[in-house]
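# sequence? don't have it. structure:
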């Protein structure tokens, strides 16, 4: 967020905009800066609970010079403005969050669809605050059913009046977060007056992970750069990591696919990424099975490396995810003929050719057959 400028963050309801604002506020407080949070959406109890969950010390939140919670109940008239200017002079905050633009405009009696009215609101409220030094972050909503919109709902003057950067926040498939559930949101820059972000590209991510070491309700919410690697099934990667950590022993591919929710091919792709990224190691087990052991836990937002051949959708490019024939697979033929038995056979010790036909049987089965033949031969001799 740019200091001395108005910055916008818009998104659909439930995309985690407030968590992004709180993560930014927590980061400023951690850097010994001061923050003012103008809240017209939540309430002092809810917002304080979230800040505590992020690990902000209670003493910092209680310090009137470090953090100020403001809940306006009347318009930003001259008398109210003078009180707020005094607060700014006392605190000299690096960040002022306004949550949200729509509620503030309603309190001011501003028509959000009127260019002139919106321009006047910025002049009297948001821009007036920014000109006194802090970065101002304005939270707003998007037009209904249009998460690709480049600007918030209402007049285009909202976007035009942004003097810093405007971001649109979205949540990808299966990445929504809630209490006890990790996830990730993406922030796409749709305007940047200073040219540090490429318009139309994802500029940063908000990663939310439970932090049980600090308490059952604690979370880590971090704003960071976008992962440079290709697509990866991070939700499934987290599931595999938790499964291996819970079992505390090497697990076969079949056990992982059975124990982790998701499509078999997506779980397999996630496992490949974890191995390539050094989170999981492999070793040979009985009956030619591959065992997987957790080296270090994976959390959403951690760095990873996507191996060649893994594509969005889960299956290795050109194949269906069956390790015994990989890219040589003809999915239509394989699934219709073998119905997924290929992997089970290899894990049971069978050796298959490229068409899935048996080349050799498991050693134990061979031993049992040899024993049966020996007994038959002994009976015939006697």
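Received the coordinates, thanks. Just so you know, these numbers come straight off a predicted model, no measurement behind them. Numbering: from 1, shown residues only.
# alpha carbons only for contacts and neighbour counts from here, please
Will do.
# is it fair to say residue 60 lies in a strand?
No - counting by DSSP: H, G, I helix; E, B strand; the rest coil, one finds residue 60 to be helix, located in no strand.
# OK, contacts around it?
29, 66, 67 (CA atoms under 8 Å, 6 or more residues apart in numbering).
# From residue 60, how far out is the last one?
Going from residue 67 to residue 60 by CA to CA, to the nearest Å gives 7 Å.
# Also residue 26?
Taking CA to CA, one finds residue 26 at 10 Å from residue 60.
# Likewise for residue 15?
For residue 15, the distance to residue 60 - CA to CA - is 27 Å.
# How is residue 48 assigned, secondary-structure-wise?
helix.
# Quick one: neighbours of the closest residue to residue 135 other than its chain neighbours, just the number.
Spatially, and ignoring its direct neighbours in sequence, residue 135 is nearest to residue 3 (3.9 Å; CA to CA, 6 or more residues apart in numbering). Residues lying near residue 3 (other CA atoms under 10 Å) number 18.
# was I right about residue 3 contacting residue 137?
No - Residue 3 sits out of contact with residue 137 when judged by CA atoms under 8 Å, with a separation of 9.9 Å.
# Need the overlap of contacts for the two.
residue 95.
# The structure to be compared is supplied as follows:
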């Protein structure tokens, strides 16, 4: 069982108490609504360890604070997981990951937090385990609806009477309701732990179990204004909160009915509500050629394999259940003849068990076979209906005839329509076109805080449950930034998912080890789950689909998708098409964010042309629009390499929740980004890599604007090519000046070295090459050359500013340039250069930026 859940724990286990407990308070001193009649309390005494309520809960008094008033009392009374639900509602605003099968129960710290922040919300209970006299039970609620709602009459009490006539009467027990003088209400029972429960006993009778639904209880207020209250087993209003251990045991006949013969909850999704006839009808319609001849795979992997297992092994029960499930999975993969294959295996198993070994009587054997086969189909239908497993179509084990193809298409269409209809009829699944509870939505938005990848001041950059982008040029440090976030999470004991479409497992593992991640943590898939996909999971094998489902069902603090372009290609999509980008986001990043709760970080590239580069990644602008978290542009300010200490600036380009921009520096007009952090990566010691995410010097000045002309503030490395072209041009002019024979020629050449004349020549060259004038780039590059002392300015005629070369500039000698070769500037001859003028276009086209 996952840590933090009470399911399956040994009897007597009690969760930690709230930290702020100071006193024991009676759980019978609460008050009912004024109009509720009083009555005696009759319960049996059960020996159990009591938990004290949090003192912080005592401060919240009055019916305006249902959750704050009662959460501690329910916890103290023994209810496992009191949860907040939107005030005045029966649903909406439930904490994520705290209801449903496989979800953990709320911790005491979480409950204290909800008391502080959501005290005025309604309160509901998730059913959980309870120990009575050393025996572990689950609390089960039988929810009977008998009233008129929106013109429709619910008849749960009548349906309950029919069931009681068949199965025997339900004994008196605790009931919660909001309808006085009405048979509606939730009846609570002790039931055997570890079973799989139906969702319904009848049309208007729901079953509330540890893995399904929840119960809104006192002192919550119904949307129609009535307050919920408790009735004791004698049917009298109860002033207080009952101990769940004093609930009545559910009769065996009812346990068998509601669990389909005590089906064990093995953690897998299963259809508990369809009747046997409905399950058989579904299998005959949905599975390919159910009653036909078994195909090669069904015969070899199914019949022959499992008959050998039955003959060779002394155990029996696990063989028939294993065989039925394996055959059902083969049918889901498109293999035909499940009905006939199951019949052959069942006959072989019966002969072996009854006749050859005499282990069972024929009647017992037949019942065991029946339960095993039906439960395998229930499990398969449940997984298909929930989307965990998909029908893959006809197999290739036999000739696909037109008749078979048409039959399968028709059955798939019927299933699709059936699923759609069932979804619409399910009261617990609101339609996507229904009105949204804006109060809950706004509350969720207010609570969004970035928690992953913290700066030196503690502020973080990535929001949990949101999708982010980190993009930049090659070797700009974008993957390093994501790996630093991963190392941070793992260091705190928080799981990380890394879906790698670009790199290799060895490379990623080596980097994380350098960043200080322990080998044990790195090699623990529960802590670091590394995936290197080679196929779209929607089009892969059953194993691929199941692996994807297992991944999505995990819980992570951070999920990295390294290589957006490669991932979209794998999905058969184009990053330049807005529809494809939207489709990819729905199929991968948003699925991970929604289901795992992780801060999802998509690592992407920018266009190679700096002059046409925007603040979003290369391709469609929808890459930015689809994000519901933040987008960051990374720019290498100094190289990242073994044996060196490098620096990467991180600029926020989008911040949908709006909690990061206020931490950043000045707003840069040229690309509308703000400097939010500096990643310092020190690899001078080749055995390790130390990193720090530092606060920028101008942090907190996000409302200020860089005092530069439009187009200023471009990343330094983007200007390197322009700087070299200016330098070469001026070097050529100065050589011509040295060779001039008269003063008039010298003056004419010097006049070409003013700011406007230089920009005019450079802009003309850009236009000739089809790149536009790039006016701002040339003027800013000229200023950088002056600021960094490659050029000096002297006064010319009429006070003009003449630019003179002090030392030639070459991008290959500049550590901030992508063309840096490591040559020391000390080896460069002053002013003596091998060639003059503008570089050959073919040699430098990449730097001008044609996208490849």
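Arrived safely, thanks for sending. Values in this document were obtained by computation on a predicted structure and should not be read as measured data.
# who touches whatever residue of the first structure lines up with residue 630 of the second structure in this structure?
Residue pairing (TM-score structural alignment): residue 630 of the second structure is matched to residue 165 of the first structure. Residues in contact with residue 165 of the first structure, defined by CA under 8 Å, 6+ apart, are 1, 2, 6, 7, 8, 189, 190, 191, 192, 193, 194.
# Then residue 785 of the second structure?
So residue 785 of the second structure contacts 723, 791 (CA under 8 Å, 6+ apart).
# Need the counterpart of the residue nearest to residue 135 of the first structure in the second structure.
So, by TM-score structural alignment, residue 3 of the first structure is matched to residue 464.
# again, but for residue 122 of the first structure
Using TM-score structural alignment, residue 122 of the first structure pairs with residue 585 in the second structure.
# Hmm, that match is touching residue 628, no?
No - contact criterion CA under 8 Å: residue 585 of the second structure and residue 628 do not qualify, at 10.8 Å.
# so what sits against both of the two?
Contacts common to residue 585 of the second structure and residue 628, judged by CA under 8 Å, 6+ apart, are absent.
# separation between the match of residue 630 of the second structure and residue 196 of the first structure?
Residue 165 of the first structure is 9 Å from residue 196 of the first structure, by CA to CA.
# How about the spatially most central residue of the first structure: what's its closest non-neighbour residue?
In the first structure, the C-alpha nearest the mean C-alpha coordinate belongs to residue 184, at 1.4 Å (CA atoms, centre = their mean). In space, and not counting its chain neighbours, residue 184 of the first structure is closest to residue 207: 4.5 Å by CA to CA, 6+ apart.
# Regarding the one you found, what is its secondary structure?
Quick answer, by three-state DSSP: residue 207 of the first structure is strand.
# ok, now how distant is it from residue 186 of the first structure?
9 Å.
# which residues do these two both contact?
In contact with both residue 207 of the first structure and residue 186: no residue, using CA under 8 Å, 6+ apart.
# In the first structure, what range does the helix or strand harbouring residue 453 of the second structure match?
Under the criterion of DSSP states H and E, residue 453 of the second structure resides in strand 452-454. Alignment of strand 452-454 of the second structure against the first structure: no match, by TM-score structural alignment.
# list the contacts for residue 87 of the first structure?
No contacts exist for residue 87 of the first structure under CA under 8 Å, 6+ apart.
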